[in-house]
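Student: here you go, sequence then predicted model.
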Amino acid sequence: MAYPRTNRIGEEIKKLVSHLIRNELKDPRISNLTSVVDVDVTRDLRYANIFISVYGTQEEKESTIDGLTKAAGFVRKEIGKSLKLRYTPEPIFKMDTSIEKGLYISSLINKVNAKETRNENDDNTN
């Protein structure tokens, strides 16, 4: 069940973390092609699961997660400065694979469509 307050806080954290990744974090492990896809804040506001997407190789994705995990303290401090909450949520960075899954499913659909088109063309020539 979604709660409006946690959704609003999640959106604010998403904006803030996106800004931090783009402008503040200077860790060379963090890829330039990193985006924050979603933020899921627990009901008690103790944790913020931050789902990120990285365009690149598996090694770049892993190193970006490592860099962000090392910067979690800085990110939490910046969240605390920006949002006035009783508790500042602990950021937990997770890789979001929904884009890759979507591309994979899209490629499967394209293959099926291409195969059906070839079968129809073969039937019409006979």
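Tutor: Looks like it arrived, so ask away. Numbering: from 1, shown residues only.

Student: C-alpha only now, for contacts and for neighbours.
Tutor: Fine.

Student: tell me where the protein has strands.
Tutor: 34-41, 47-54, 90-95 (DSSP state E).

Student: so can I have JSON lines of these showing distance to Phe74?
Tutor: Output for the strands of the chain, formatted as JSON lines (distance: least, C-alpha to C-alpha, whole Å):
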{"stretch": "strand 34-41", "distance to Phe74": "17"}
{"stretch": "strand 47-54", "distance to Phe74": "14"}
{"stretch": "strand 90-95", "distance to Phe74": "10"}
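
Student: try it against this one:
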Amino acid sequence: MADPARARKIADRIKEVIAANLEQVIKDPDLGFVTITDVRVTGDLQHASVFYTVFGDDDQRQRSSEILQAHRGKLRSLVGRHLGIRLTPTLELIPDALPETASHLDDLLRSAREHDEQVARAAAGAAPAGEADPYKKPADGEDEHDGADAR
């Protein structure tokens, strides 16, 4: 098993190599705007999971995914040339769910903000229940301490 720091360095290097050379390796005009978001390498350095996002609609994402899968061998060869290690890890290309998750969180935050605005509007015209000043006050002519100190 490799050192975790070494595995992280190799993952970072794979990310840089693929991101920088993706357009040169895959010369397909149907490939969308692909961003490599993360790479994770197993502890034995035999397998790398490459996470990516595609800017565009569902059809563009589907087509780009098919193109990336078809050129996975070329990408692995590229990585092997640039890494310079004995064994080149196999590549698994995985669409990253980060944009969908971020969109869902944005929707939840928008909903919470709207609810907060509704509560603020309801509280704007509200008056406290009971008296305005609920604390007891000494009657006229009485001392504040009610004679507790007088002996």
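Tutor: On my side now, so go ahead. Please read these numbers as outputs of a predicted model, since none were measured by experiment.

Student: work out the TM-score between the chains.
Tutor: Once superposed, the chains reach a TM-score of 0.89 (TM-score structural alignment, normalised by the length of structure 1), with 124 aligned residues with a C-alpha RMSD of 1.6 Å.

Student: circling back: wait, which of the strands of structure 1 is closest to Ala72 of structure 1?
Tutor: strand 90-95 (6.0 Å; C-alpha to C-alpha).

Student: distance of the residue nearest the centre of structure 1 relative to Val37 of structure 1?
Tutor: Structure 1 has Ile52 as the residue nearest its centroid, 2.3 Å off, counting by C-alpha atoms, centre = their mean. To Val37 of structure 1, Ile52 of structure 1 is 5 Å away according to C-alpha to C-alpha, to the nearest Å.

Student: burial measure for the residue nearest to Gly80 of structure 2 when sequence neighbours are not counted, as a count.
Tutor: Nearest residue to Gly80 of structure 2, sequence neighbours excluded (C-alpha to C-alpha, 6 or more residues apart in numbering): Thr88, at 5.1 Å. By the criterion of other C-alpha atoms under 10 Å, Thr88 of structure 2 has 19 neighbours.

Student: re the thing from before, which one of the strands of structure 1 lies closest to Lys81 of structure 1?
Tutor: Closest among those, once you apply C-alpha to C-alpha, is strand 90-95, at 13.6 Å.

Student: that closest one against structure 2, how far on average?
Tutor: Using mean C-alpha distance after the TM-score superposition for structure 1, strand 90-95 of structure 1 ends up 0.8 Å from its aligned counterpart in structure 2, as a mean over the superposed pairs.

Student: Provide the aligned range in structure 2 for that strand.
Tutor: Here strand 90-95 of structure 1 aligns to structure 2 at residues 90-95, judged by TM-score structural alignment.
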